[in-house]
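In: Okay, here's the prediction I keep looking at, along with the sequence it came from:
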Amino acid sequence: MTASASVEAIAGPGGATRLPVLRSQAPLVLRRTPSAVYLVGGAAGPIGGDELDLRIAVGAGAFLRLRTAAASIALPGLDGRESVLRVSVTVAAGGRLEYLPEPLVVSAGARHATLVSAALAEGASLVLRDELLLGRHGEAGGSARTVLQVTYAGRSLLRQSLSVSGTDPVALGPAMLAGHRAVGSLLLAGEGADPGTDVTGGDAADRATPERAVMRLAGPGILLTALAGDAVTLRRRLRPGAVSGGRGPRAVLGGQGPRAV
């Protein structure tokens, strides 16, 4: 299956966010709510062989929070092909995007790739969460790869990739997942992600263990990465503590979303 969806947010009068473009194609179905735009699965999957394309554009001074209604489950196809989700993001100066999907569960035998490319103008900001769970209950899980490329003001800010498999001893070994089945990251990039940001978060045990790491980028950005045995623990380890700055990344902790008209 090949499908695409796109959403564009622009600043409207009175601080409202307008959505002049909200285009869906099953299984990528976009639905607006007062607090966020939700990506609702219009069919099972992704299934091996699917080619899915999601485009997100945030205009100058606009704010968009994009979530998914539930976790997605990558399923194997009949021919063993890989399913691919490509996410293309642009955020203009003064704009802000919070892309906060629920976890992707890679079922046994599935092969999936998530490829994210984001271009931020100077003064833009981005909060991006990515969570991966190998297998449903009782499953070892299939294979997955993620690629994240972010530029800020025309300069490269972050380029990283991860490839894991529930049946690969190397992926499960101490150099990668260290026996965990959940892995994820939280990127705070652009305006508000200053070097003084406090992202310790979690309880004392979380801060003291090697399952959670913080990397300050060579530019306005901070990347949190974490490992866990389950999705609930992973989410807790990816939650930042206190964040400074007016319209900075504190909104990832909750709060008022855009008023869409």
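Out: Received, thanks. Numbering: from 1, shown residues only.

In: From here on, just use CA atoms for contacts and neighbour counts.
Out: OK.

In: Contact partners for residue 202?
Out: Going by Cα atoms under 8 Å, 6 or more residues apart in numbering, residue 202 touches 236, 237, 239, 240, 241.

In: Which ones among the residues you listed map onto helices?
Out: 236, 237 (DSSP state H).

In: Out of the contacts of residue 202, grab the one that's most surrounded.
Out: Among these, the one with the most neighbours (other Cα atoms under 10 Å) is residue 237, at 26 neighbours.

In: Okay, that one and residue 199: tell me how far apart.
Out: 10 Å (Cα to Cα, to the nearest Å).

In: For residue 139, the count of nearby residues, please.
Out: Neighbours around residue 139, by other Cα under 10 Å: 13.

In: Residue 105 is in contact with that one, correct?
Out: No - with contact defined as Cα atoms under 8 Å, residue 139 does not reach residue 105; the gap is 10.6 Å.

In: follow-up on the earlier one: quick one: which of the contacts of residue 202 is nearest to residue 93?
Out: Distance ranking of these against residue 93, using Cα to Cα, places residue 240 first at 24.2 Å.

In: ok, and here's another one to check against it:
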Amino acid sequence: MSSGAQLAATGSPFAPAAGIEETCGHPDGVRATARIRATYNGRVTTLPQLRSDGPFHLRRMRTSGKTARVGIIGAMSAPLGGDRLALDITAEDRAELDVTTAAATLALRGPTTAPATYDVRLTAGEHARLRWLPQPLISAADSNLQQTYTVSLAATSRLLLREEQILGRANEKPGHLVSRIRVHRAGRPLLDQHTAYGDPAPGWDGPAVLDGHRAVGQLLVVDPELDVSRAPILLREATEDGCAVLAPLAGGPALLATAVAPTSSALRELLDEALRHALGE
């Protein structure tokens, strides 16, 4: 059964990115922080904290082994201009947690041109496993969104993070989308990546960036047992279905795949292929 079908039937050590307080104080915006906390009781992973808020409705999903699974259902249209939204997700020591969303997230303009912010904070303790696998984020015309991932990992924790962004709906230009991924492992920086798409970002659609593609994504795999003694791998070079590169990160046992594609389905295929290479399958 798919995640969508099943859905139908506490704090991070990092502060929000600089400037959030100034840019998201519009009185018309929604302020919401949903929280998920998973703990291991010696047999299975439990969910002592599952706090829905604003547009985030959290649902327990059918478990698999000792892994807890949570689905996020959108309870209202969000993010809109001026919104300040946050997800705070923690897998404590030895917990195993999978989090997904029931549908794509659609960024819209809303009643104000002020930017919306969407802050996802992920924390994994010692020997924990955290998988963040949402559906794509769609940047609709005239929207303005600043999305930030802030990830804190212990030295022995494992992470799988997938980010997919669709720039514009059918036959429309995208809004302005700024995304940043900051990852610390064992207190040391592992990744700090900043991207910007849509006007007024310069050159975002040029041959050195997206080359006309409208779907872009990243896949980050962190695992102490990961084989990172490899050269970067280029997937589907010079094809009309997009391409991806899978490369090791210097700061730890981690592999990062970055992909561009003409459609969301082609992007997902590329990221799935990159994950198989990362896991040696």
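Out: Cool, the structure landed. None of the values given here were measured: they were computed from a predicted structure.

In: circling back to that earlier point, in a markdown table, list the contacts of residue 202 of structure 1 along with distance to residue 83 of structure 1.
Out: What follows is the contacts of residue 202 of structure 1, written out as a markdown table (distance: Cα to Cα, whole Å):
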| residue | distance to residue 83 of structure 1 |
| --- | --- |
| 236 | 28 |
| 237 | 28 |
| 239 | 29 |
| 240 | 31 |
| 241 | 35 |
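
In: which bit of structure 1 covers stretch 167-175 of structure 2?
Out: Mapped onto structure 1 using TM-score structural alignment, stretch 167-175 of structure 2 covers residues 134-142.

In: Just give me the match in structure 1 for residue 268 of structure 2.
Out: Using TM-score structural alignment, residue 268 of structure 2 sits opposite residue 235 in structure 1.

In: Could you check how far its match is from residue 218 of structure 1?
Out: The value you get for residue 235 of structure 1 to residue 218 of structure 1, if Cα to Cα is used, is 25 Å.

In: Neighbours of the counterpart of residue 135 of structure 2 in structure 1, how many?
Out: Using TM-score structural alignment, the equivalent of residue 135 of structure 2 in structure 1 is residue 102. Neighbours of residue 102 of structure 1 under the rule other Cα under 10 Å: 18.

In: Chain neighbours aside, what residue packs nearest to residue 102 of structure 1?
Out: residue 71 (4.8 Å; Cα to Cα, 6 or more residues apart in numbering).

In: Quick check, residue 156 of structure 2 in contact with residue 126.
Out: Yes - in this structure, residue 156 of structure 2 is within contact of residue 126 by Cα under 8 Å, at 5.2 Å.

In: ok so, going back, against residue 64 of structure 1, how distant is the match of residue 268 of structure 2?
Out: 21 Å.

In: if I pick the corresponding residue of structure 2 for residue 27 of structure 1, what's in contact with it?
Out: For residue 27 of structure 1, the aligned position in structure 2 is occupied by residue 55, per TM-score structural alignment. Taking Cα under 8 Å, 6+ apart, we find residue 55 of structure 2 in contact with 32, 73, 74, 75, 76, 77, 78.

In: Please say which position in structure 1 the last one maps to.
Out: Same thing as residue 78 of structure 2. With TM-score structural alignment as the criterion, residue 78 of structure 2 matches residue 45.

In: for its match, helix, strand, or coil?
Out: Recorded secondary structure, residue 45 of structure 1: coil (DSSP: H, G, I helix; E, B strand; the rest coil).

In: Now do the same contact list for it.
Out: Per Cα under 8 Å, 6+ apart, neighbours of residue 45 of structure 1: 72, 73, 74, 75.

In: ok, now residue 150 of structure 2?
Out: 14, 119, 120, 121, 122, 181, 182, 183.

In: Please report how far the residue nearest to the last one when sequence neighbours are not counted lies from residue 75 of structure 2.
Out: Nearest residue to residue 183 of structure 2 in three dimensions, chain neighbours excluded: residue 151, at 4.6 Å (Cα to Cα, 6+ apart). If you measure residue 151 of structure 2 against residue 75 of structure 2 using Cα to Cα, the figure is 25 Å.

In: Mind checking which of the two has more residues around it?
Out: residue 151 (24 against 13).

In: sec struct for the aligned residue in structure 1 for the more buried one, please.
Out: Correspondence of residue 151 of structure 2 to structure 1, assessed by TM-score structural alignment: residue 118. On the three-state scheme (three-state DSSP), residue 118 of structure 1 is labelled strand.

In: OK, contacts around residue 118 of structure 1?
Out: 88, 89, 90, 91, 149, 150, 151.

In: where's it relative to residue 146 of structure 1, distance?
Out: For residue 118 of structure 1 relative to residue 146 of structure 1 (Cα to Cα), the value is 14 Å.

In: Next: residue 244 of structure 1.
Out: Distance from residue 244 of structure 1 to residue 146 of structure 1, by Cα to Cα: 29 Å.

In: Quick one: the strands in the stretch 1-150 of structure 2, in order.
Out: Per DSSP state E, counting those that start in this stretch, the stretch 1-150 of structure 2 carries strands over the ranges 31-40, 45-51, 56-60, 68-74, 84-91, 96-101, 105-107, 116-124, 129-133, 137-139, 144-153.
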